[in-house]
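Novice: Requesting a structural model of the entry that follows:
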Amino acid sequence: MIVPRTRLLLWIALIVLPFAAVGATIPGAYLIAAVFVGGLFAAVLVDAFLVFGQLTGVRVQLPEIVRLQKDRPGVLEVRIHNDSLAARLLRIGFAFPREIVPEMDDRTIMLPANAALSRLDWPATPNRRGQYFLEHAYLEAVSPLGFWAIRASQPARSELRVYPNLFDERKNVAALFLRRGQLGIHAHRMAGQGRDFEKLREYVSGDSYDEIHWKASAKRGHPVTKVFQIERTQEVYVIVDASRLTAREIDLPGSRTTALERFVTAALILGLAAEQQGDQFGLITFSDRVLSFVRAKSGQAHYDACRDQLYTLHPQSVTPDFDELCSFIRLRLRKRALLIFLTALDDPMLADNFARASELISRQHLILVDMLQPVGANPLFSDENVSSVDDLYRRLGGHLQWNRLRELENVLRRRGVRLSQLDPAKLAAQLIAQHADVKRRQLL
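Specialist: Below is the predicted model:
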């Protein structure tokens, strides 16, 4: 498609209108007016014919995958191929999704002569994590005389992956990842009452009958004792709820986000901490069904796989199905593992469903349930700032909610499940502290 430019309109205003007026008012001047007007129209027609070749041989190439972080500036690398090797003035633009804010909507650049390839960096800042696509590049070139511009679109597909922003969160827990004063210290295998079999040895007076290996004793003709080592590598699974309650917005210092956003960020930070402690990290996401399952492993490739499962996770308007989730865990996870649920149980019906479903897996696995502390769920007389009847009823409602959560905590404790209400701003640090406490106490 060709469109007129401002230069064409300006020349028409400077030549056509004045000479048309002169030719119409002054006798004998119409020939001169016709020459100037006709010459301009001839130049305009020739320029319109030549503009069709201005985008010939120009191709825009984008990377197949661009990885960005939420709320952090990133760069989209644009490569422009110029097969004709001619100098050209080119205007280029992209239809970015509204979740990604570019530094500019379009740019005008000069393609240098004798350069078959030009590179252009396009800054952009995403404001929401997820998966987005660029489908086309929009180009505009100017005719040789500048009277016309030709516009066209070219297929230029690129996948934009916006990951959670872990930069600020890692600064808050940076001290937990440091190893100060440990130069020359190495990890040693510890023998003791662990769960991993280490070796067999001769029976010593005082050994428990539970530690005797009866088959080996029968073969050797004398008692043989089993020796175990403390488990150094354990499986840690973070189970992220993506149902309706996780779409609720929460206030953080200087920002506002959703509960699921905090769960996703904290899960990835905990994955880094688990690998730092030598454990294997796994992931399960669910809503009214199990959405994804990544078996516990370690390594950078495995961490990237977990991150790829989380960056497209968004809240769904459904009720979580804890029965199906626990049945799935019962069938898939045979080895005892630490299961950390990131969910919301302030709904009494959901709390009852979880308490009933957790009985299926609570004897096999160590279960920690973490939820964000509800706003206002405090004991009745914990706040003295009550100045109206509305404040009084608000405190009563918060007390009832606090009391229900205390009762739920007691019910889950009797089933071997620990419920914790965590601070949204310190969620990642508190999860790391829970994992460290489990390691220290050797609860697995």
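Novice: going forward, measure contacts and count neighbours with C-alpha atoms only.
Specialist: Will do.
Novice: So residue 29 is in contact with residue 20, correct?
Specialist: No - look at residue 29 against residue 20 with Cα atoms under 8 Å: they stay out of range, at 9.6 Å.
Novice: Confirm that residue 419 sits in a strand.
Specialist: Yes - under DSSP: H, G, I helix; E, B strand; the rest coil, residue 419 sits within a strand.
Novice: and the gap between it and residue 351?
Specialist: 11 Å (Cα to Cα, to the nearest Å).
Novice: Likewise for residue 248?
Specialist: For residue 248, the distance to residue 351 - Cα to Cα - is 17 Å.
Novice: Quick one: residues in contact with stretch 52-69.
Specialist: Taking contacts as Cα atoms under 8 Å, 6 or more residues apart in numbering, the residues outside stretch 52-69 that touch it are 74, 76-84, 88, 126, 129, 137, 140-143, 150, 154, 156-165.
Novice: now the other sequence, so there's something to compare against:
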Amino acid sequence: MLKFIRSLYFGKRLFYALFGISILFLISFWFSPLYSITWILTSVLGILVLTDVSALFRVNGIEADRILPEKFSNSDDNRVVIEIANKYGFRLNAEVIDEIPVQFQKRDFLKQIRFTPHKSIEFEYFLKPLERGEYIFGNLNIYVSSIFKLAKRRYTFNKDQMVKVYPSFIQMKKLDFLALDQKINLHGIKRIRRIGHTMEFEQIKEYVRGDDVRTINWKATAKHGNLMVNQFQDERSQPIYSIIDCGRVMKMPFEGLSLLDYAINSSLAFSNVALKKKDKVGMLSFSNKIDHLQKASSKLSQLSRIMEALYNVNTGFYDSDFSLLYSRVKKYISHRSLLMIYTNFEHMSGLQRQLPFLKALAKQHLVVVIFFENTEMIRLTEIAPANLSESAHQTIAEQYAHNKSLMARELQRHGIQALLTPPQDLSINAINKYLEIKSRGLL
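Specialist: Modelled structure (predicted):
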């Protein structure tokens, strides 16, 4: 009985009808013939309500399921599918309210559907998480009513479904093609000027437009009568490490994501491309201590290990200890490696404090320091000032942006590769930097 009461609701039409009947009873105080008619209408309404409730509760006429992917991709649109089957023998009106995880702070989900008898329907919606972790869905609530819409019956399904949000593997798949063809050159995607290479000989092939004329094989050209060139392949199995700063400087948010999440998404996409290039990839995260260290490997399972490690990486409010990073790298990474260090410097003084440790790392390894442009400051420099106050703010923003460029030059002056990038372009630019280093044979 309690279950019946909890699942029974009444529609707006019933309350409108009761309000109308109340008005008629009031009017019948002065016009007595209306009193009998009002009671007849009340009886008819009661019969309709009982019929409606009986039809809805006679059988369990709704089956539904919320279909979730195995995992969500952070900062991407993830598809959620709702399947509903109508087993009633009459038309239904349904209101679907899905209890979305609290992380989304979305409390206005409502989907209105009309069902034909004994038919099924499917619809989808998309969720874009901005934090990694476990997301728990509540009830999938379906309120059904007949054509009278006097009463409703609530069905609930799929309580407490959980899905984990991992670093952006969708972004990783989108950038996967960059590892397949060195000649791909799409506007805004791959911007590499090939300067030189240290590659191993692979084969002799016929010259096509775009091949480096310096690789022409003149003996083979004379023999075949057509221009022939030597084709080379990249050096294989070089150790590549993504080193992620988890200190407080990485908590700064841009467009809903922290700098740490941008770095994590980029590390996953970059590691996938490096594995496709037959290099060994590893990962290290640190702040005031070493959080995770995944030794470089070229095994196919390495990407899964890195994803699981990145899933648990979090930032705090501690200052990052670059001296600890140097000591751990010197102890555990003995071979010359490419170190992609994701961090951020807001002031030249912050860079100067860490520069001795970066220079020490650069003596044994090829170090690429990746830090971020402040896009809000850049946007401020592009706005025409309307008054003196805005002009002063713009001047400070321009100085701030110029200091970022000075930091990149300071790193390069000490033989350290620098990549200054907007957060939203981080993955593309990091992969381009890696491919440039491969093509130049710097490692």
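Novice: Need the TM-score between these chains.
Specialist: Remark: TM-score between the superposed chains equals 0.64 [TM-score structural alignment, normalised by the length of structure 2]; 377 aligned residues with a Cα RMSD of 4.8 Å.
Novice: re earlier: and residue 248 and residue 351 of structure 1? which has more neighbours close in?
Specialist: residue 351 (19 against 11; other Cα atoms under 10 Å).
Novice: List the residues that contact that one.
Specialist: Residue 351 of structure 1 touches 345, 408, counting by Cα under 8 Å, 6+ apart.
Novice: 6 Å - rerun?
Specialist: residue 345 (Cα atoms under 6 Å, 6 or more residues apart in numbering).
Novice: sec struct for it, please.
Specialist: helix.
Novice: For residue 248 of structure 2, see how far away residue 275 of structure 2 is.
Specialist: Taken as Cα to Cα, the span from residue 275 of structure 2 to residue 248 of structure 2 is 30 Å.
Novice: One more: residue 409 of structure 2?
Specialist: For residue 409 of structure 2, the distance to residue 248 of structure 2 (Cα to Cα) stands at 24 Å.
Novice: do residue 313 of structure 2 as well
Specialist: Per Cα to Cα, residue 313 of structure 2 is found 13 Å from residue 248 of structure 2.
Novice: do residue 99 of structure 2 as well
Specialist: Residue 99 of structure 2 is 33 Å from residue 248 of structure 2, by Cα to Cα.
Novice: Looking only at neighbour counts, state which of these two leads.
Specialist: Neighbour count, other Cα under 10 Å: between residue 99 of structure 2 and residue 248, residue 99 has more, with 19 against 16.
Novice: So which bit of structure 2 is stretch 237-247 of structure 1 matched to?
Specialist: Using TM-score structural alignment, stretch 237-247 of structure 1 lines up with residues 241-251 of structure 2.
Novice: can you pull out the helices in the stretch 301-444 of structure 1?
Specialist: Residue ranges of the helices in the stretch 301-444 of structure 1, as given by DSSP state H, counting those that start in this stretch, are 322-332, 348-357, 389-414, 427-441.
Novice: With distance to residue 238 of structure 1 as new columns, can those be given to me in TSV?
Specialist: Listed next are those as TSV, based on distance: least, Cα to Cα, whole Å:
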stretch	distance to residue 238 of structure 1
helix 322-332	12
helix 348-357	16
helix 389-414	18
helix 427-441	10
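Novice: quick one: secondary structure of residue 226 of structure 1?
Specialist: strand.
Novice: Please pull up the equivalent of it in structure 2.
Specialist: Aligned against structure 2 by TM-score structural alignment, residue 226 of structure 1 finds no counterpart at all.
Novice: now do residue 157 of structure 1
Specialist: By TM-score structural alignment, residue 157 of structure 1 lines up with residue 161.
Novice: With residue 32 of structure 2 as the reference, measure out to residue 339 of structure 2.
Specialist: Distance from residue 339 of structure 2 to residue 32 of structure 2, by Cα to Cα: 93 Å.
Novice: Between those two, which has more neighbouring residues?
Specialist: Set side by side, residue 339 of structure 2 and residue 32 show more neighbours around residue 339, with 22 against 11, by other Cα under 10 Å.
Novice: Look at residue 369 of structure 1 and say how many residues are nearby.
Specialist: 19.
Novice: thinking it is in contact with residue 341, fair?
Specialist: Yes - counting by Cα atoms under 6 Å, residue 369 of structure 1 touches residue 341, with 4.7 Å between them.
Novice: Tell me where the stretch 151-300 of structure 2 has helices.
Specialist: Under DSSP H, counting those that start in this stretch, the stretch 151-300 of structure 2 gives helices at 169-174, 218-224, 259-276.
Novice: Most tightly packed of the ones you listed?
Specialist: helix 259-276 (a mean of 25; mean count of other Cα atoms under 10 Å).
Novice: so what does it touch, helix or strand wise?
Specialist: Applying 3 or more Cα pairs under 6 Å, 6 or more residues apart in numbering; DSSP states H and E, one finds that helix 259-276 of structure 2 contacts no other helix or strand.
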